Structure formats: structure tokens, C-alpha cells
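Engineer: Need coordinates for the following:
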Amino acid sequence: MLKIQEIREIIKLVDNSSVDEFSYEHEGSKIELKKNTGSAHGAGIVQAEVSQPAQQAVQQAPAPVQTEAAAPAPAEEKKSEAASTDDANLHKITSPMVGTFYASSSPDSDAYVKVGSKVDDSSVVCIVEAMKLFNEIEAEVKGEIVEILVKDGQLVEYGQPLFLVKPE
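Structural biologist: All right, here's what the predicted structure looks like:
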């Protein structure tokens, strides 16, 4: 059986490649990925299905993963054009999975980072919980947190930007 991290890596590879469909089957487990690229503004959708033998499926099968990039509304296009020139030199920390975003390790704790916090490439910036597994997300770049794009407890998609970091 593939580990969840291996499945995530396969999803990333298919999403960033020109492959439209991918299927993998091993020892009764099957992964099928299909990418639809015909939506507006070149936005793509990656759908993943993982199937396993019945006795394992209840405990281990991840839910279908679906990512979609939404087109901005016409009123927001002008604002996003101005912001994109500012955002061009900012690094986006994105969610490596579908799950729930948590800014701190527990409800009683302070957030890992705030706007203005200095981070390095191994600094933990948040937790994304998926299937009762709490995954620490690292900054991957040295710099300063400029903006937090999601709220504590919010559901996030694979590849969704979580933070904007001004690299040093």
C-alpha cells in the first residue's frame, strides 16, 4: 500500500505534467488520476481516486482529492492585477494536501507565525490536519511573513496558498 505522502507526490507530479490520465495498481490497491484542463483561464482539476480491498478501505482510504483554480470575478481582476505586481517577488507557501488549516499546535497555544514573523526554510508555520493526521507545514524559504491567506480551522485544498513570504 502506498503511503499518503507518496500519493501526494504522485498527485503533484501529474498536476505539473502534461499527462492527462494516470493509473497505478499494485497488490489490490488502485490509484486513478484524471486531469481536466479545458476549464476557464487554463485552470486545471486533478481528481484522485484510491481504492483498496474492502477490509482496508474503511481504515486507510483517503477521500477523493480535487483541486481547482477559480477565475477571479471581473470586479476583482483590476485589484488582482495591481496586487500581482507586488506579489511577483513574494513566495507562496501552499498546502501540500487537502485538510483543515490550524495556525497553532493547540487551541490554547499561540500561532506559529503572525504577519511580520521571521521564518527560515525549516520553520513550522502551521498544521494541516488530514484524516486525523496532523502535518506540520514548513516555510521552505527564509524571509518575513507578509500575509496569512487562510483562517484558523478553515478547510484548504491541495496547492492552495496559505501564506505570502517576502524572501530575504
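
Engineer: can we go C-alpha only for contacts and neighbour counts from here?
Structural biologist: Will do.

Engineer: ok, now which ones touch the residue at the greatest distance from the centre of the chain?
Structural biologist: In the chain, counting by CA atoms, centre = their mean, residue 55 sits farthest out from the average C-alpha position, at 29.0 Å. For residue 55, no contacting residues are found, by CA atoms under 8 Å, 6 or more residues apart in numbering.

Engineer: Another sequence for comparison is provided below:
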Amino acid sequence: MLKIQEIRELIKLIDQSSIDEFTYENEGAKLSLKKGGELAAQVSTMTQIPAERPVQSAVQQEPVAQAPQAAEPEKKAAEASEPAAENTVTITSPMVGTFYASSSPDADAYVSEGSKVKENTVVCIVEAMKLFNEIEAETKGEIVEVLAENGQLVEYGQPLFKVKPE
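Structural biologist: Predicted coordinates for the structure are as follows:
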């Protein structure tokens, strides 16, 4: 099965190429990507593979995803609602699922307020359909606010953390 980062790379490559449609099948999972239409990604089988939105930590795990271009106004609206003086980056949930701050109930949280993160630092887990998806910071900086509670149901695009970039 492809990792989220590999899917992101595929989407970027397809977006930059003249290919309009791409299908990948492996071990019963199927990933179909189309450019420009209403249908950006369609995933078949019991195993769902997230599709990417071209903004901060933005992947979506649903049978039918929105076109990547349609997600940009959401990002601009979120930026406009935050005060400009704050200068923070928001890490959002890439899918609907359950937010977990640590790998197990008795383990320490991956990050907390004041934690330093790099682009590949795992900040939490979002569990969807018995699949535990590690969410990476994708930015370098310091966690200034944790916006989700451990065990809380989170929505696609819901802010999870605020990061002060370095």
C-alpha cells in the first residue's frame, strides 16, 4: 500500500505533467486520479487511500474527494479568520477519524505546547476505519497550541495544532 507521502508525490507529478488520468492497483487497493474534473480521486476496495489537497497537511480519506483546486478557498478563508499578527501555521486533520495524541494510552504525547517540530515529526495519529495514520508536522517550528483532545472525533480540515514557524 502506498504511504501518504508517496501519494502526495504522485499527485504533484501528475499535476505537473500532461497526464489527465492515472490508476494504480496493488494488493486489492485501487487509486484513481483525474485532473480538472469534479472527481479528483476515487478509491475502491475496503482499504481507502487518502487523496491530497495542495495546502498544509491536507489529505482526505473518503471514497470520492474534492478537486484539489476547490480546497484552496478553504485555506484562504482560514487564513483570513486568523489575526495576521499571530504568524502561525495550522496543522489540520487530513481525514475524518479519531485523534490520538500518543501511540498508546500509557505513552507520552507525541508533541505538546512548546515542543519543537520538523517537517517529518509525527505530531499525532488519526484513526479511520481501523487504520492508524501518523500525521506529520510538514513545517519546522514550535507547537504553540494543541487544538484537539485525545480520543476526540475530528473532521476533515479541522485544525489540530498551531505552529509558530522558524
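
Engineer: so what number do they get for TM-score?
Structural biologist: In this superposition the chains share a TM-score of 0.56, using TM-score structural alignment, normalised by the length of structure 2; 146 aligned residues with a CA RMSD of 4.3 Å.

Engineer: name the element the residue farthest from the centre of structure 1 belongs to?
Structural biologist: helix 54-60 (DSSP states H and E).

Engineer: need the next SSE after that helix, C-terminal direction.
Structural biologist: With DSSP H and E, the next secondary element past helix 54-60 of structure 1 is strand 65-68.

Engineer: what about that following strand, distance to the chain center?
Structural biologist: Centroid separation for strand 65-68 of structure 1 versus its chain: 9 Å, with CA atoms, centre = their mean, to the nearest Å.

Engineer: who's in contact with residue 19 of structure 1?
Structural biologist: residue 35.

Engineer: Looks to me like it is in a helix.
Structural biologist: No - per DSSP: H, G, I helix; E, B strand; the rest coil, residue 19 of structure 1 lies outside any helix segment and is coil.

Engineer: State the helix or strand in which the residue most central in space within structure 2 lies.
Structural biologist: For structure 2, residue 94 is the residue whose C-alpha lies nearest the centre (CA atoms, centre = their mean; 2.9 Å). For residue 94 of structure 2, there is no helix or strand it lies in under DSSP H and E.

Engineer: what's the nearest residue to it if we skip its chain neighbours?
Structural biologist: residue 59 (4.3 Å; CA to CA, 6 or more residues apart in numbering).

Engineer: Repeat that for residue 148 of structure 1.
Structural biologist: Residue 148 of structure 1 sits nearest to residue 163 (CA to CA, 6+ apart), 4.7 Å away.

Engineer: Just give me the match in structure 2 for the one you found.
Structural biologist: For residue 163 of structure 1, the aligned residue in structure 2 is residue 161 (criterion: TM-score structural alignment).

Engineer: In contact with its match, which residues?
Structural biologist: Contacts of residue 161 of structure 2 by CA under 8 Å, 6+ apart are 90-92, 143-148.

Engineer: Return the subset of the residues you listed lying in helices.
Structural biologist: Within those, no residue falls in helices by DSSP state H.

Engineer: Specify which member of the residues you listed is nearest to residue 26 of structure 2.
Structural biologist: Nearest to residue 26 of structure 2 among the contacts of residue 161 of structure 2, counting by CA to CA, is residue 92 at 28.3 Å.

Engineer: mind listing the strands for structure 2?
Structural biologist: Using DSSP state E, the strands assigned to structure 2 run over residues 21-26, 29-34, 41-44, 51-52, 59-60, 64-65, 89-92, 97-100, 116-117, 122-128, 131-136, 141-146, 153-154, 159-165.

Engineer: ok now do residue 135 of structure 2, which residues does it touch?
Structural biologist: 57, 122-126 are the contacts of residue 135 of structure 2 under CA under 8 Å, 6+ apart.

Engineer: And it, what's its match in structure 1?
Structural biologist: Using TM-score structural alignment, residue 135 of structure 2 pairs with residue 137 in structure 1.

Engineer: so where's the longest helix in structure 1?
Structural biologist: Per DSSP H, structure 1 has its longest helix at helix 74-87.

Engineer: roughly how far is that one from the heart of the chain?
Structural biologist: 22 Å.

Engineer: the inter-axis angle of that helix versus strand 161-167?
Structural biologist: Orientation check (axes from the mean of the first three to the mean of the last three CA atoms, to 10 degrees): helix 74-87 of structure 1 against strand 161-167 gives 30 degrees.
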